[in-house]
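1. with the sequence up front, the predicted model follows.
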Amino acid sequence: MRITRPGVAMKDRGKRHLPRRILVGAECAPPERLAACELHEHLKLLGIDAPVVEADRADRRDDASICLGAALLPARATDALARVRDDGFLLYRRSDTIHVAARLPRGVLFGCYQYLESLGVRWPEPGQPAELTQRTFELPTRPAAGVDNPDFRTRGNNCYCPTNARDLQTTLETIEWLTRQRCNLHSLLRGDTPTLTAFDEFWYATADVVHQRGCELALGSHLTWPGLLMYEDRDLFEKHPEYFPLRDGQRQPTGPYGPPVHYGPDAIASRTGSGISLCVSNPKVVALVVRNLRKFLDAHPEIDVMGLWPPDTKWEGCECAKCRKLVQPDRMWSNIPHHDNQWRATSDHLAHLIGQVAAGIKKSHSKVRVLSWGWCTTEPAPRNVTPEGRFQFDHFLLPCYTHPLDSDRCLNHHIHPEALKTWAKTKNVDLGWIFAGVGFTTVMAEYPFAWLIKRNVEFIRQIGGRAVTTCQEIGEAANRSARGDMTDHYMFSACGVNYFAMARLGWKTDTPLEELYRDYAETRFGQAAGALITDYYEQIIERYEAWEHSQPTEDFYDVWGGSEIRCRPGWEVLLDLLTEDMIARARELLETAHRRARRKLHKQRVQSERNVFEHTVRMRKIFKIHQARQKLEEAGLTEESQKLARAQRKILADAKRIDLPKHHAETMIAGDKSWIESMWL
């Protein structure tokens, strides 16, 4: 672990209660042992070399120790500890002795991070050393006041499973950073690796780091349904076609989109497509999936949460009579009021299958939770089926980045509010929400959307949601697609503030956004520049609240099979939100912040922020020309449109000369065309 020493003397810290020893129980859990190590290393920032000492409650302790774990907690504090829930913690001081205790081992780790933050310690970004800031606060002096519980039980991160040493390093650094921000679930999407086979050293290394912190490790894939069905028999379709979905009058072993492929436990999503449904009404199918899942979990005890995601399409399930009965009467709908492309809701199919599978492993693998996702056809809550077993259902709602989830004006998610409320009330379902921000940032900077995140997290908590997750999609896809192209944290300058806000709001939803902005900005850019960066972030809030765009775009996009028309695609919102006045103001703030930043490292980070913003400004120019070209082509003025296209390419070439860690515009989606070229050129 690297520690930055900015030269802040102890006397400048004010009256802090600094320990001379770090006491742990002799039989403490690995996360508590890690907490002691984290304290030992980070206290060196303050010139304190506190040894880690094993002790018990009967040991004599001086008045300058930090005591970790319930085993060292004074009897008078046990009532306060009883009020701690989930992975919350108890943190307080009595004289110069600090106590950190929790119900779960990772709660002690979180409590130690809170204590370090009280001393001004912060972590500016993944893979970078801790720094000492002026942002300090006092600890409670009474146990009753030291209870700190999270608002959401699960605060997750979803990313691609690393497939090489470079991406492994990125993934581990991100897990470390997010855990310090109080995330407790790390889900690895096996998109470029076999779904249920060939688990390599990168998988196990990631699992070890997650478990060292006491967090949950989840396996995620859109191919687990057919993978588990054919776990021991890849030729199952030839023997039992009735186990597979009936479509167009025939049983089919392939997905509804893409080339014919043969699914199975060794299928790779990036090569085979987006998965298939099953004949979920067939009890033999459910029994086989449950039996194979038990065998799989026996072979993989490192998995804490099993992701049983539906196909990544507008799937309509099996059409056999029994499966059709589950969804009768049909709910044919579109998430765009005036759009005529509709599909059948299949949330009853999902609840029927996942609920039975969750119930089927409850006794054999009682500590394993089941997690499923949903979007498009599973947006309406189940109406005919009550899940048999309990599972977490994370709604992967592709936001328009203009309206919060509870808005009734959004053309993309106009049914979300009532649908989410119904899901939250569904028996045996723990509702979660996934912020799918990063997938839309491959063409530009993701201007801080923390305002929208906060509104959405508040709504999810209000209706009884239990989980919030950031879909980061770390790791570069093998085929250079937009999916997961985040190697080396190249998106952190654009998205880091949103990751930070999402994690912290999952712990304390009522935290003022301005406080989060300032904490993050002063951590990354220093106190002098941090205030200006905070103003840069906050100028978007006023614009958001005044700008209620509710008209469809002129371009209709199909995003991940989500919908053919959107209130506002993520890559267009910022470009339309920015005005010339805002651009001028942002440049002024960033330039002044760069000038006032005192340390070289802080100047470099401000410059990176400036570079990302200037890239975004150029993307805005390309987009505006694209809109003008549309009107010219509608009028039959093709030659004039081509002249503007040449202007777009010059701007794109200029954007590529901006110094960015990895250029956003280089992301490939088809052939030799970049995302920008495919959409706007």
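-> Perfect, thanks for sending it.

2. could you use CA atoms for every contact and neighbour count after this?
-> OK.

3. then residue 434 would be within a strand, right?
-> Yes. Counting by DSSP: H, G, I helix; E, B strand; the rest coil, residue 434 is part of a strand.

4. contacting residues for it?
-> 394, 395, 396, 397, 468, 469, 470, 471 (CA atoms under 8 Å, 6 or more residues apart in numbering).

5. which SSE is the residue most central in space within the chain in?
-> Centroid-nearest residue in the chain: residue 470, 1.4 Å away (criterion: CA atoms, centre = their mean). Per DSSP states H and E, residue 470 falls inside strand 467-471.

6. and for residue 290?
-> With DSSP H and E as the test, residue 290 turns up in helix 283-299.

7. that helix - contacts with which helices or strands?
-> helix 224-229, helix 347-360 (3 or more CA pairs under 8 Å, 6 or more residues apart in numbering; DSSP states H and E).

8. of all the ones you listed, which lies closest to residue 28?
-> Nearest to residue 28, of all the helices and strands packed on helix 283-299, is helix 347-360, at 31.5 Å by CA to CA.

9. hmm, who's touching that closest one?
-> So helix 347-360 is contacted by 280-281, 286, 289-290, 308, 310, 317, 323, 326-327, 369-370, 372, 377-391, 428 (CA under 8 Å, 6+ apart).

10. then stretch 624-632?
-> By CA under 8 Å, 6+ apart, stretch 624-632 touches 638, 640, 641, 644, 645, 648, 680, 681.

11. quick one: which of those residues sit in helices?
-> 638, 640, 641, 644, 645, 648, 680 (DSSP state H).

12. residue ranges of the strands in the stretch 101-250 of the chain, please?
-> 121-122, 131-132, 147-148, 154-160, 185-189, 216-220, 246-247, 250-251 (DSSP state E, counting those that start in this stretch).

13. alright, now check it against this:
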Amino acid sequence: MTATVLQSVDDTTMRFAQNELSHYLRKMLPENSQDPAQASIRLVLNKDPHQDELDHVRITMEEGQGKIEGNHPVVVLIGVYQLLHHFGARFVRPGRNNEVIPSITMDVFNQPFSYDHKASYKHRGVCIEGADSVENIMQFIDWLPKIGFNTFFVQFENPYTFFKRWYTHEFNSYWDKGTFTNAMVEKMSRQVDEAIATRGLKHHRVGHGWTGEVLGYSSKFGWESGLRLPEEKEKFVAEVNGKRALIDGTPILTSLDFSNPVVIPKMSDVVVQYAEQHPEVDYLHVWLSDANNNICECEQCRKELPADQYVRFLNYLDQELTAHHLNTKICFLLYHELLFAPAKEKIKNPERFTMMFAPISRTFEKSYADVNYTQDIPAPAVYKRNQTTLPTTLEENLSFLFDWQKGFKGDSFVYDYPLGRAHYGDLGYMNISRIISRDVKYLSHLHLHGYISCQELRAGFPTTFPNYVMGQTLWDKETNFEDLRQEYFEAAYGKSTYPAVVKYLQKVSDDSSSDYFNAIGPRVSEQMSKRYQRIVAEARDFLPVIRVALSEVTGTQKKNWEVLDYHRQSTQKLAQALSWLADGQTDRAEAEWQEFVDFIKLNEKFYQPYLDVYRIIEVATNYAGFKYRDAPVQE
């Protein structure tokens, strides 16, 4: 009993797709059968330069003969996983040991099946954040096409910052700090690049860091701080409060003086050189500094909006890339001061550029679909140099997007943050999942062509349902949220027991608040204090359900129940700390917060893939209001 897989062209991703389909069919089909039946599945790459850019897959299966056809190699790979999904496979978390792979018979190949689908959106991706091992990144990249994504974005020149946080165990002194060298990073970075290329994923790169590159600081070191600017480079740096210096000693936070005639050519040269050396990068992100209220205040710069200077630079960069015969796509950013649209300048060659809308301070208690677009969109705020306050409402954020769209009609997507820090406030992950679903479904109404999630890769606590919803809905925006919920939780927790999990996590979500955790709204709130107390009780009362389930399930489902129990225990501590915080009892809140932090630090070695300990501590101390970060180990 065999299933033969053939692919039409000799291409790395096509070979990988062939191997993947063969691998999973071997796992699904019974062994040592004497049945001579055979099936043949052909993988066909059909590139048509006249087709639109949307990924398009066709699958047919009849009388033992099948074909998976796609217009890009990654689409054929996604088609492989779509066929496996049809056969009952469920990829509920990153990592092969977290998959639910059913047994099938050769009869399935004789049952007619037809699937013809164009992806709902062009851009469907994730951008790295948090603290990550190379295994975390590799498993996450492997997971992306299995749930419909086609894009991975590596911030900076390489993932140095994200590796450093993990391999030096920043914020977790219960781990010994291991060896960490640039040579290690270079080797692991090559592995990441190869994983992206093998799967044919769209490769996005860099982002912030170009301003530091102009000053001689490598973007690979991310938010490196404690540096001092040489005197001869001060003329390139923004004048802020009468000084020209690195902001907080950090190049990535520092703006440039774009009225200096040397700055635009110098920054353009850096970008062009990178593009020449990295043809594997499909979309090169060229952003300015990663801070607000640090724009140059010199006499010449005061005459223009930051966005006018930015667009002038982008047009110059386009000319230089063209002169060097480079077709690299450039992503430009609407973020901080650059939310304010230019008053005079316009992008001259829209085909070169993709506009990225990054509403980093938005609420996630509400979806784009909830906005009253006929009444509630205000006029964009008036720019006041170095006096901006980031908008929290969707209406304010969207007013900036719509203003930019008046002058730019080209390719665009939203760069959003539901799993970058908002998810820590939704302790059950259910409401943030529904917001993601509704946001994604509404993107076409906003004339946006997709979504890249800036997020922790270890965002699986208690589940990876938010990412599952994101990928599947970006692939097909008609996907029903309730159907996805049943599919995911039944696979992850078992057919008879998953409804109890859904009910419990929904209660936890309903009493949570992403806004409260992320410093939107008052810090003292009797209502929030009571809601967090209810979560403590809900988590405590769910223990008997977990005990029964753990005695009945096996394999992947057993691991998911174990993670859920660990989540239940830690949630009791975190919710209690948040309850004290909302009640104004800061000393009791800090004590309970320390209990929570110690608990997750001590358990990180057992549950590392599921919760980013570094990042939740960072977000909670920067936003939620807790003061404790890390402490030396007590001997």
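-> Great, that's in hand. Nothing here was measured: the structure is a model prediction, and the numbers come from that model.

14. which one of the strands of the stretch 101-250 of structure 1 lies closest to residue 27 of structure 1?
-> Across these, closest to residue 27 of structure 1 is strand 216-220 (CA to CA), at 21.2 Å.

15. chain center to that closest one: distance?
-> Chain-centre distance of strand 216-220 of structure 1: 13 Å, with CA atoms, centre = their mean, to the nearest Å.

16. sorry, back to before: residue 592 of structure 1: which of the contacts of stretch 624-632 of structure 1 is nearest?
-> Nearest member of the contacts of stretch 624-632 of structure 1 to residue 592 of structure 1, counting by CA to CA, is residue 648, at 30.1 Å.

17. quick one on the thing from earlier: helix or strand right after the strand holding residue 470 of structure 1?
-> Counting by DSSP H and E, what follows strand 467-471 of structure 1 is helix 492-507.

18. which SS state does residue 45 of structure 1 fall under?
-> Residue 45 of structure 1 ends up helix, using three-state DSSP.

19. what's the match for it in structure 2?
-> Aligned counterpart of residue 45 of structure 1 in structure 2: residue 27 (TM-score structural alignment).

20. what does residue 457 of structure 1 give?
-> Under TM-score structural alignment, residue 457 of structure 1 pairs with residue 440 in structure 2.

21. and its match, what does it touch?
-> 450, 451, 470, 473, 474, 477.

22. could I get those residues as TSV with distance to residue 563 of structure 2 and neighbour count?
-> Output for the contacts of residue 440 of structure 2, formatted as TSV (distance: CA to CA, whole Å; neighbours: other CA atoms under 10 Å):
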residue	distance to residue 563 of structure 2	neighbour count
450	32	22
451	29	27
470	21	30
473	25	28
474	27	29
477	30	21
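
23. those: which two are farthest apart?
-> Counting by CA to CA, the most remote pair of the contacts of residue 440 of structure 2 is 451 and 477, 12.1 Å apart.

24. re earlier: scan the ones in helices among the contacts of stretch 624-632 of structure 1 and report the most crowded one.
-> Most neighbours among those, by other CA atoms under 10 Å: residue 648, with 23 neighbours.

25. could you pull up the residues touching that residue?
-> 621, 622, 625, 681 are the contacts of residue 648 of structure 1 under CA under 8 Å, 6+ apart.

26. other residues contacting the helix holding residue 290 of structure 1?
-> Contacts for helix 283-299 of structure 1 (CA under 8 Å, 6+ apart): 196, 225, 228-229, 231-232, 243, 278-280, 303, 353, 356-357, 360-361, 364-365.

27. got a PyMOL select line for the buried ones in those?
-> In PyMOL, a selection of the buried entries from the contacts of helix 283-299 of structure 1 looks like this (16 or more other CA atoms under 10 Å):
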select buried, resi 196+225+228+229+231+243+278+279+280+303+353+356+357+360+361+365
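
28. re earlier: buried sites along the helix holding residue 290 of structure 1?
-> Neighbour count says helix 283-299 of structure 1 has 285, 286, 288, 289, 290, 291, 292, 293, 294, 296, 297 buried, by 16+ other CA under 10 Å.

29. now that helix, how far from the centre of its chain.
-> 29 Å.

30. could you do stretch 21-40 of structure 1 as well?
-> Taking mean C-alpha positions (CA atoms, centre = their mean), stretch 21-40 of structure 1 and its chain are 28 Å apart.

31. the alignment partner in structure 2 of residue 285 of structure 1 and residue 236 of structure 2: what is the separation?
-> Matched by TM-score structural alignment, residue 285 of structure 1 corresponds to residue 263 in structure 2. Going from residue 263 of structure 2 to residue 236 of structure 2 by CA to CA, to the nearest Å gives 6 Å.

32. again, but for residue 581 of structure 2
-> Taken as CA to CA, the span from residue 581 of structure 2 to residue 236 of structure 2 is 44 Å.

33. equivalent analysis for residue 499 of structure 2, please.
-> In terms of CA to CA, residue 499 of structure 2 sits 60 Å off from residue 236 of structure 2.

34. count the residues that sit near the spatially closest residue to residue 387 of structure 1 that is not a sequence neighbour.
-> Distances taken as CA to CA, 6 or more residues apart in numbering place residue 355 nearest to residue 387 of structure 1, at 4.3 Å, with adjacent residues excluded. By other CA under 10 Å, 21 other residues sit near residue 355 of structure 1.

35. let me know the helix or strand that residue 572 of structure 2 is in.
-> Residue 572 of structure 2 belongs to helix 555-582, assigned by DSSP H and E.

36. distance from that helix to structure 1 after superposition?
-> Average distance, helix 555-582 of structure 2 versus aligned residues of structure 1 after superposition (mean CA distance after the TM-score superposition for structure 1): 2.1 Å.

37. list the buried residues of that helix.
-> Quick answer for helix 555-582 of structure 2 (16+ other CA under 10 Å): 556-582.

38. structure 2: which residue goes with residue 93 of structure 1?
-> Residue 93 of structure 1 maps onto residue 61 in structure 2, by TM-score structural alignment.

39. how much space between the nearest residue to residue 241 of structure 2 once chain neighbours are set aside and residue 233 of structure 2?
-> Counting by CA to CA, 6+ apart, residue 297 is the residue found nearest to residue 241 of structure 2 once chain neighbours are left out, at 7.6 Å. Here the criterion is CA to CA. By it, residue 297 of structure 2 lies 17 Å from residue 233 of structure 2.

40. same check on residue 475 of structure 2?
-> 47 Å.

41. can you check residue 294 of structure 2 too?
-> Where residue 233 of structure 2 is concerned, residue 294 of structure 2 sits at a distance of 17 Å (CA to CA).
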